[in-house]
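> Can you look at this prediction? I've put the sequence above it.
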Amino acid sequence: MAISPAAAAAPFRFDRTWTFPVTAGAFWALIERTEDFPRWWRWLRTFDADGLYRGARARFEVRAPLPYTLRFEVQVVELVERAVVGTTVAGDLAGPARLELLEVPGGCRARLCWALTPTNPAIGRLARVVRPLLAWSHDQIVRAGVRQFEQVVTAAAR
């Protein structure tokens, strides 16, 4: 049963930027390797993707630091090679998400942003009561993911 719009928790908004010591082309070559994602990101409990192209879909589960698992389907709705991946997210959280790459001196800048609203009633109830704890859990996953991807980038740059 879905949460009514009036009772829904506010979206979780995220907008961060990182600089990586590889070109946007090298970064892109890595993220096209969707089959490697489960090896890079150990918090993915399940992962099934059919590549990186407009219309591609990925279905996965994320194990959070707190005792819950989030289930998602992500569909690529916009794709500009070496520059933009725009998606829609559905599942326990829903909304738009976007990755933007920009070539900068010494590498590329990656901006990741989303506004995801809980659609799972239990997560929605929790978000209204312990939102800071859920935000902390989210930030732990993102930090781990960036750290793990930095290791992949470093190995690829050698």
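Structure received. Note that the structure is a prediction, hence the values are computed from the model and not measured. Numbers count the residues shown, from 1 in each chain.
> Please make it C-alpha for all contacts and neighbour counts, starting now.
Fine.
> name the element residue 61 belongs to?
Per DSSP states H and E, residue 61 falls inside strand 57-63.
> Which positions in whichever helix in the chain runs longest come out as buried?
Using DSSP state H, we find that the single longest helix of the chain is helix 121-157. By neighbour count on 16 or more other Cα atoms under 10 Å, the buried set for helix 121-157 is 121, 123-125, 127, 131, 134, 138, 141, 145, 148-150, 153.
> Residue 24: which of those residues is nearest?
Taking Cα to Cα as the measure, residue 24 lies nearest residue 153 of the buried residues of helix 121-157, at 11.3 Å.
> Does the closest one touch residue 27 like I think?
Yes. Using Cα atoms under 8 Å, residue 153 is in contact with residue 27, at 7.4 Å.
> how much does the longest helix of the chain deviate in direction from strand 57-63?
100 degrees (axes from the mean of the first three to the mean of the last three Cα atoms, to 10 degrees).
> Give the other helices and strands that helix 121-157 contacts.
Here helix 121-157 touches strand 12-20, helix 37-40, going by 3 or more Cα pairs under 8 Å, 6 or more residues apart in numbering; DSSP states H and E.
> A further structure is provided below for comparison with the first:
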Amino acid sequence: MAKYDFFTCWQFKAPIEDVYRAISRPVGWPQWWKGLQQVEALGSGSEQGKGLGNEQAGSREYRYHWQSPLGYSLCFDIRVMRLYAPWLIVGEARGDVEGWGCWQLSETAGVTRVRYRWRVRTTQPWMNLVAPLARPLFVWSHDVMMRNGALGLSRLLQAPLLERGRLPGDSLR
């Protein structure tokens, strides 16, 4: 399996609660995130975290259907493992990709910083077969999809996007 470790950072001139509300409700993402075809709720957990015990988080599960800029599709489920509103969402992925993702939010002086780490491996045989040559294209595709998310969220929040991209010094494997 081909492994990927992505880091993304967005900054919006918006309150953390507004940014968190949009990110924590993935069923609504296709309305503003270009490339995301559909999100289905598979579990019926609470919309809010419960703190350290976090009993409700594990029951939140979603199926994501993505269409990449390169034309291939990805379908995977994410089960929310940790949820500390409005600062952290951690989920475990399985399907066409397996691994985990983590949204971290912080706010300073009315600017919310969103850091996202996506550490996954591909499970589709064709992707694993072509990964040694196609890795740069898969990385580019991921970057385009994340850029689309940043721009869409900026429009939804009606808040300027102040920063977008990989974090300085971060690596892709």
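Okay, I see it. In this text the structure is predicted, and so the values were computed from the model without any measurement.
> which bit of structure 2 covers the strand holding residue 61 of structure 1?
Under TM-score structural alignment, strand 57-63 of structure 1 corresponds to residues 61-67 of structure 2.
> Now the corresponding residue of structure 1 for residue 7 of structure 2. Nearest residue, chain neighbours left out?
The alignment partner of residue 7 of structure 2 in structure 1, by TM-score structural alignment, is residue 15. Sequence neighbours aside, residue 113 is the residue nearest to residue 15 of structure 1 in space, at 4.1 Å (criterion: Cα to Cα, 6 or more residues apart in numbering).
> what does residue 10 of structure 2 give?
The shortest distance from residue 10 of structure 2 to any residue other than its chain neighbours is 4.6 Å, reached at residue 164 (Cα to Cα, 6+ apart).
> Surely the one you found touches residue 149?
No. Residue 164 of structure 2 lies out of contact with residue 149 (Cα under 8 Å); the separation is 10.1 Å.
> Residue 59 of structure 1: neighbouring residues, count only.
17 (other Cα atoms under 10 Å).
> returning to what we had before: average offset between the strand holding residue 61 of structure 1 and structure 2?
Once the two are superposed, strand 57-63 of structure 1 sits an average of 0.7 Å from its aligned residues in structure 2 (mean Cα distance after the TM-score superposition for structure 1).
> contacting residues around that strand?
Residues outside strand 57-63 of structure 1 that contact it (Cα atoms under 8 Å, 6 or more residues apart in numbering) are 43-51, 69-76.
> Kindly report the same for stretch 97-105 of structure 1.
Here stretch 97-105 of structure 1 makes contact (Cα under 8 Å, 6+ apart) with 23-24, 82-89, 108-116.
> at 6 Å what do you get?
Residues from elsewhere that reach stretch 97-105 of structure 1 (Cα atoms under 6 Å, 6 or more residues apart in numbering): 24, 83-87, 108-114.
> Read off where that stretch ends up in structure 2.
With TM-score structural alignment as the criterion, stretch 97-105 of structure 1 aligns to 101-109.
> From the chain's centroid, how far away is that stretch?
Centroid separation between stretch 101-109 of structure 2 and its chain, computed with Cα atoms, centre = their mean, to the nearest Å, is 13 Å.
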